[in-house]
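Visitor: sequence and predicted structure, then a few things I'm wondering about:
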Amino acid sequence: MLWLVVGTGIVVALLRGGKLRIEDVGLRAMWVAPAALALQLFSFVAPGTLLNAVLILTSYSLLVYGLVRNSHLQSLRLVLLGVILNMLVIAANGGRMPVDPRAAQASGVNIESVLAGAEAKHVVAGPETRLSFLGDVIPVPLVRRVISVGDIAISLGLFLLIQDLMGRRLEIDLGPGG
């Protein structure tokens, strides 16, 4: 779904007169994103294990570090909020994001692999789920996905970041310090 957000962000920025060049906005700790992605990919080796949880939570910790280092960009503060929300629910549920089966069904998402425990990053939400309201509970049938509140914050922040990077800043007041 992030590719859809990035693509939409680029198209909107171009329609608004932005250029396909990245302005120098002073991004710091750029190594964090590929390192976090690598950890997420390695997590698929051992689904449902302590190693899996450690890899996923370490990747989220790296993302938080990188986003804090870049919090001078208002759009990345929104991404940071989303990452923290997702990290909280994942940490509370043993390293996996809970998925609401009703939301999955409403989106047309097949959760058989989640039900079988074969998913490295997801678990079916149930009565024992902690912070379930922060899990993947929002059906998005158009793209056959179930997303979280954190995913919405991440997506909006990335969309706004693309507007900034392509030279046509969108001003949105996020309150004090924004």
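Guide: Sure thing, it's come through.

Visitor: for the rest of this, base every contact and every neighbour count on C-alpha atoms.
Guide: OK.

Visitor: so L39 touches I56, yeah?
Guide: Yes - judged on Cα atoms under 8 Å, L39 makes contact with I56 at a distance of 6.6 Å.

Visitor: all helices for the protein, in order.
Guide: With DSSP state H as the criterion, the chain has helices at 2-15, 32-42, 50-69, 74-92, 101-107, 112-115, 149-165.

Visitor: quick one: which of these is nearest G135?
Guide: G135 lies closest to helix 74-92 among the helices of the chain, at 6.3 Å (Cα to Cα).

Visitor: contacts only, for D24.
Guide: D24 sits next to L165 when contact means Cα atoms under 8 Å, 6 or more residues apart in numbering.

Visitor: go on, S113?
Guide: Applying Cα under 8 Å, 6+ apart, the residues contacting S113 are E119.

Visitor: okay, now the one to match up with it:
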Amino acid sequence: MSGQAMMLFGFPAIVGVTAGYASGGRLGGLVATRLRALWLVWLAGAMQMAEYTTSRIDGRPGQALRSVLLATAFVTVLGWLLVNLRGRSRLLKTAASTALAGGLLNGMAIALNGRMPYSPAAAAAAGIPPGQETAKNIAAAHGSRLTLLGDFIPVPPVHAVISIGDILITLGAAVVIATAMHQPTPQHIKEARNDSNQQRTAPDDSAVHCGDLRPTSLHHRSPRLDRRLRPHPERRPT
């Protein structure tokens, strides 16, 4: 279901970038966001690709293999999020947790059914031909479990059927992108450091240094201070 992939990847990026610009963020903040342990992302992607290759394995062996690959991918993504959420803002952590919760709901439906069950009625409403099956999707039947967590929400414009978990993933990813766009860029950090250095090295106007006394400064003395500075006349004996 290519439309579903568009909803999970393309839509969050578009919404997140638009919301980031609307709230005063910049794309440079997103680019400058430092990500750790990217190899975990590649490992999770490899697990997903391996799951697609198991579509021809039917029965319990295929279901067990797909469940293992799915669990491995989920744990890998969870570990990557835990590594990268340290020291982040509360909003960013909440958004990432929302996306993770959506992935968990999808994972539960897939683990119990071997593949993600989808509603045939919803698929028909979205313009998808009946009887479609992929390595990750299968039409819901009488014996399907947790069908409410499956794909039962039709999206006709992109010919896709999505789940509650997909919605949480989309919203969470969009907020993560919008929030990351408010991260300080290297240029802003450099300017802040320069301003701080200038404040530390700026001369103090209230301090008095040697050589600062000029004749013009005598005009600013008060009359009382001027009388104190005059020498007292010597008293002569009468």
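Guide: Arrived safely, thanks for sending. Bear in mind the structure is a predicted one, so any value in this text is a computation, not a measurement.

Visitor: just to revisit the earlier point, reformat the helices of structure 1 as a markdown table; add distance to L134 of structure 1.
Guide: A markdown table is the format used below for those (distance: least, Cα to Cα, whole Å):
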| stretch | distance to L134 of structure 1 |
| --- | --- |
| helix 2-15 | 18 |
| helix 32-42 | 20 |
| helix 50-69 | 15 |
| helix 74-92 | 6 |
| helix 101-107 | 13 |
| helix 112-115 | 18 |
| helix 149-165 | 6 |
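
Visitor: and those: which comes nearest T129 of structure 1?
Guide: Of all those, helix 74-92 comes closest under Cα to Cα, at 8.3 Å.

Visitor: quick one: the residues in structure 2 that that closest one pairs up with.
Guide: Residues 94-112 of structure 2 are the counterpart of helix 74-92 of structure 1, counting by TM-score structural alignment.

Visitor: for that stretch, which positions count as buried?
Guide: Within stretch 94-112 of structure 2, the residues scored as buried using 16 or more other Cα atoms under 10 Å are 95-112.

Visitor: the residue sitting nearest the centre point of structure 2 and G103 of structure 2, how far apart?
Guide: With distances taken as Cα atoms, centre = their mean, V176 lies nearest the centre of structure 2, 2.7 Å away. Counting by Cα to Cα, to the nearest Å, the gap from V176 of structure 2 to G103 of structure 2 is 15 Å.

Visitor: same check on A123 of structure 2?
Guide: Between A123 of structure 2 and G103 of structure 2 the computed distance is 21 Å (Cα to Cα).

Visitor: also L35 of structure 2?
Guide: Applying Cα to Cα to L35 of structure 2 and G103 of structure 2 gives a distance of 20 Å.

Visitor: quick check: A64 of structure 2 touching G114?
Guide: Yes - in this structure A64 of structure 2 lies within contact range of G114 using Cα under 8 Å: 7.4 Å.

Visitor: neighbour count: these two, which is higher?
Guide: Applying other Cα atoms under 10 Å to A64 of structure 2 and G114 shows that G114 carries more neighbours, namely 26 against 15.

Visitor: list the contacts of that one.
Guide: Neighbours of G114 of structure 2 in contact, by Cα under 8 Å, 6+ apart: 62-64, 66-67.
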